[in-house]
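K.L.:
I would like the atomic coordinates for the input below:
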Amino acid sequence: MKRTALITGASSGIGKACAFVLAKEGYRLILCARRTERLQELEETIKNEHPGTDVYTFTLDVRDAAAVQDAISALPEAWKNIDVLINNAGLSQGLDPIQAGKLSDWDTMIDTNVKGLLYVSRAVIPLLEKSSNAHIINIGSIAGKEVYPNGNVYCASKHAVDALNKAMRIDLLEKGIRVSAINPGMVETEFSEVRFHGDTERAKAVYKGVDALTGQDIAEVIAFVLSRRAHININDLLIMPTAQATGTIVNRK
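P.N.:
Now for the predicted structure:
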């Protein structure tokens, strides 16, 4: 039987890369994100590049608790046999000192990175409990391991993900559901463009002179974690570019 993976935030970045890597590995894919058109394009491309791959997509904003529950409840019966949940949806907004932070940025980060992860997990776990090989992958960050200047609320949200990952592993132990955290350092995706509210020049400067990680790099690590035998759980991985030592110490060339 093919395993079925549900990926949030699948329309770009790490989530999109996971979709392609897991399609190559033979998974059935449930892909959700806010951008419907991008999801449709992704489904079409995956099916063209990996014929025979089963893909089911739906539009979802993980910040909406009712919408999350409705979407999971409305899955066709053939798609309710979920084995893997990849909690990838997440973002950063702003890079301001805490005394100048925008409340709207704070709300967006906490609602997406923390509450959204909780909403999706709460809705999907009852389906995972029916799997004989269930696994939750939570995408954290170097920001969940340390705090850097002006990172304040984003770092706090990813520290929360770190704590929730540990708590999930405890609470789901008796269910046999594996729980793993993947914590990337610098990954060149739309992350910085979103953080800087569409300022592409400022976003490009973040990665200038650095051979940063790619979504593909992280997706391949996730595929490895998922491929371990059922008695093995990789609890927590911190993955950095060779050129990065900490959240803020980077060797630029």
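
K.L.:
Every contact and neighbour count from this point should use C-alpha atoms.
P.N.:
Will do.

K.L.:
Relative to residue 170, how far out is residue 77?
P.N.:
29 Å (C-alpha to C-alpha, to the nearest Å).

K.L.:
Of those two, which one has the most company?
P.N.:
residue 170 (14 against 8; other C-alpha atoms under 10 Å).

K.L.:
what's the following helix or strand after the helix or strand containing the more buried one?
P.N.:
Per DSSP states H and E, residue 170 falls inside helix 152-171. Next helix or strand after helix 152-171 toward the C-terminus (DSSP H and E): strand 178-184.

K.L.:
Next, the buried residues of stretch 94-102.
P.N.:
Within stretch 94-102, the residues that count as buried by 16 or more other C-alpha atoms under 10 Å are 94-95, 101.

K.L.:
typo on my end, it should be stretch 127-146
P.N.:
Of the residues in stretch 127-146, those buried (16+ other C-alpha under 10 Å) are 127-129, 131, 133-145.

K.L.:
Next, the distance between the ends of it.
P.N.:
34 Å.

K.L.:
same thing with stretch 47-66?
P.N.:
30 Å.

K.L.:
So what touches that stretch?
P.N.:
Contact with stretch 47-66 is made by 23-24, 26-36, 39-40, 43, 46, 67-68, 71, 79, 89, 111-112, 115-117, 119-120, as judged by C-alpha atoms under 8 Å, 6 or more residues apart in numbering.

K.L.:
hey, where'd the helices end up in this structure?
P.N.:
13-24, 36-49, 65-73, 103-109, 117-128, 152-171, 191-195, 200-207, 215-226 (DSSP state H).

K.L.:
Count residues in the vicinity of residue 109, would you?
P.N.:
Residue 109 has 25 nearby residues by other C-alpha under 10 Å.

K.L.:
Residue 104 now?
P.N.:
Neighbours of residue 104 using other C-alpha under 10 Å come to 10.

K.L.:
And the one 10 residues further on, by the same measure?
P.N.:
By the criterion of other C-alpha under 10 Å, residue 114 has 22 neighbours.

K.L.:
quick one: it and residue 155 touch, right?
P.N.:
No. Using C-alpha atoms under 8 Å, residue 114 makes no contact with residue 155, being 11.4 Å away.

K.L.:
Who are the contact partners of residue 118?
P.N.:
Per C-alpha under 8 Å, 6+ apart, neighbours of residue 118: none.

K.L.:
residue nearest the centroid of the protein?
P.N.:
residue 88 (1.3 Å; C-alpha atoms, centre = their mean).

K.L.:
How much space separates that residue from residue 218?
P.N.:
11 Å.

K.L.:
Pull up the overlap in contacts between the two.
P.N.:
Contacts common to residue 88 and residue 218, judged by C-alpha under 8 Å, 6+ apart, are residue 14.

K.L.:
one more, for comparison:
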Amino acid sequence: MTRQKILITGASSGLGAGMARAFAAKGRDLALCARRTERLDELKAELQERHPGINVAVATLDVNDHDHVPKVFKELSDELGGIDRVIVNAGVGKGAPLGSGKLWANKATIETNLVAALVQIETALEMFKESGGGHLVLVSSVLGHKGVPGVKAAYAASKAGVTSLGESLRAEYSAGPIKVTVLEPGYIESEMTAKSASTMLMADTETGVRAMVSVIERESPRAAVPWWPWAPLVQLLRILPPRLTKPFA
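P.N.:
Predicted coordinates for the structure are as follows:
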């Protein structure tokens, strides 16, 4: 099924902007939201110049403003005449080692990546039920498979929660009319991974986005992306003793 009207949160940069460019090239209409309005406006101008046949709607959204999420989703849906795919992509990668005294950093990660994702999920489901169906995409992480030490501990926990929500939804809507995809990116070049220590496992942005969009278009239930090296590494992560997971953190 071709999803023509796609909403992406966290679309002003990184993988969100990359997916927007890829879907625009396929001729899809886009609803893009993020905190940084100027970047959204620049992206909209770029996409409409390159692909004049598409419609692009943008809106400022801080996903941690929970009351604002349904309002923005509705405004964007009204502007495009409906939404048939929502990509829950907004997230942060900051954090601190547990017990380091930086509760605020880990709390912000959990709130943005998991609690705000839940708000987006509930909003998208309500929209899809009203319209008769749709495709919900949750951007999780390969780190959702295993706890890791250091600064990524809260991040891994938040993504494990996102993956769990996605699995629950797949069971809930196994017969439709809502399709659910859980994306588990490995390390892909973006603003979020710019300071990552795992550079030897880093995929370039183009390769990563292409893999993500391919999985989304197939509406696959769940996938680690890019497949190489991350699908095999996920299997390894699952069986590694916790003390050996540090290279993935």
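
K.L.:
Now the TM-score, please.
P.N.:
The TM-score (TM-score structural alignment, normalised by the length of the second structure) is 0.84; 234 aligned residues with a C-alpha RMSD of 2.4 Å.

K.L.:
Out of the buried residues of stretch 94-102 of the first structure, which is nearest to residue 242 of the first structure?
P.N.:
residue 95 (24.0 Å; C-alpha to C-alpha).

K.L.:
Just give me the neighbour total for the residue lying closest to the closest one once chain neighbours are set aside.
P.N.:
Nearest non-adjacent residue to residue 95 of the first structure, counting by C-alpha to C-alpha, 6 or more residues apart in numbering: residue 150, 5.3 Å away. Residue 150 of the first structure sits with 16 neighbouring residues when counted by other C-alpha under 10 Å.

K.L.:
How much space separates residue 104 of the second structure from residue 150 of the second structure?
P.N.:
Distance from residue 104 of the second structure to residue 150 of the second structure, by C-alpha to C-alpha: 15 Å.

K.L.:
can you check residue 224 of the second structure too?
P.N.:
22 Å.

K.L.:
Next: residue 178 of the second structure.
P.N.:
37 Å.

K.L.:
picking that back up, would you mind measuring from the residue nearest to residue 95 of the first structure to residue 227 of the first structure?
P.N.:
Applying C-alpha to C-alpha, the value for residue 150 of the first structure to residue 227 of the first structure is 37 Å.

K.L.:
Could you double-check that residue 20 of the first structure lies in contact with residue 46?
P.N.:
Yes. Between residue 20 of the first structure and residue 46 a contact is recorded at 6.5 Å, counting by C-alpha under 8 Å.

K.L.:
and residue 167 of the second structure, what is it in contact with?
P.N.:
Contacts of residue 167 of the second structure by C-alpha under 8 Å, 6+ apart are residue 182.

K.L.:
Looking for the alignment partner of it in the first structure.
P.N.:
Taking TM-score structural alignment, residue 167 of the second structure has residue 166 as its aligned residue in the first structure.

K.L.:
which one is residue 76 of the second structure nearest to, not counting chain neighbours?
P.N.:
residue 31 (5.9 Å).

K.L.:
Let me have the buried residues of stretch 94-102 of the first structure in CSV, extended by distance to residue 14 of the first structure.
P.N.:
Converted to CSV, those look like this (distance: C-alpha to C-alpha, whole Å):
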residue, distance to residue 14 of the first structure
94, 20
95, 21
101, 27
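
K.L.:
what's the closest of those to residue 248 of the first structure?
P.N.:
Ranked by distance to residue 248 of the first structure (C-alpha to C-alpha), the buried residues of stretch 94-102 of the first structure are led by residue 95 at 12.9 Å.

K.L.:
I'd say residue 181 of the second structure and residue 224 touch.
P.N.:
No. Counting by C-alpha under 8 Å, residue 181 of the second structure does not reach residue 224; the two are 11.1 Å apart.

K.L.:
Could I get the contacting residues of the alignment partner in the second structure of the residue nearest to the centre of the first structure?
P.N.:
The equivalent of residue 88 of the first structure in the second structure is residue 89 (alignment by TM-score structural alignment). By C-alpha under 8 Å, 6+ apart, the contact list for residue 89 of the second structure reads 8-11, 16, 138-139.

K.L.:
just to revisit the earlier point, distance check, the match of residue 167 of the second structure against residue 182 of the first structure.
P.N.:
Distance from residue 166 of the first structure to residue 182 of the first structure, by C-alpha to C-alpha: 12 Å.

K.L.:
just residue 88 of the first structure next, same as before
P.N.:
Residue 88 of the first structure is 10 Å from residue 182 of the first structure, by C-alpha to C-alpha.

K.L.:
can you check residue 169 of the first structure too?
P.N.:
In terms of C-alpha to C-alpha, residue 169 of the first structure sits 14 Å off from residue 182 of the first structure.

K.L.:
Neighbour count: those two, which is higher?
P.N.:
residue 182 (24 against 19).

K.L.:
Surely residue 110 of the second structure is in contact with residue 152?
P.N.:
No. Residue 110 of the second structure lies out of contact with residue 152 (C-alpha under 8 Å); the separation is 11.3 Å.

K.L.:
Overlap in contacts, the two.
P.N.:
The contact sets of residue 110 of the second structure and residue 152 do not overlap (C-alpha under 8 Å, 6+ apart).

K.L.:
before we move on, back to that, please indicate which of the helices of the first structure has the most neighbours on average?
P.N.:
helix 13-24 (a mean of 22; mean count of other C-alpha atoms under 10 Å).

K.L.:
Relative to the whole chain's centre, how far out is it?
P.N.:
Using C-alpha atoms, centre = their mean, to the nearest Å, the mean C-alpha position of helix 13-24 of the first structure is found 11 Å from that of the whole chain.

K.L.:
For that helix, give me the average deviation versus the second structure.
P.N.:
By mean C-alpha distance after the TM-score superposition for the first structure, the fitted helix 13-24 of the first structure averages 0.5 Å away from its aligned residues in the second structure.

K.L.:
helices and strands around that helix, which ones?
P.N.:
Applying 3 or more C-alpha pairs under 8 Å, 6 or more residues apart in numbering; DSSP states H and E, one finds that helix 13-24 of the first structure contacts strand 4-8, strand 28-33, helix 36-49, helix 215-226.

K.L.:
Between helix 215-226 and it, find me the angle.
P.N.:
Between helix 13-24 of the first structure and helix 215-226, the angle comes out at 60 degrees (axes from the mean of the first three to the mean of the last three C-alpha atoms, to 10 degrees).
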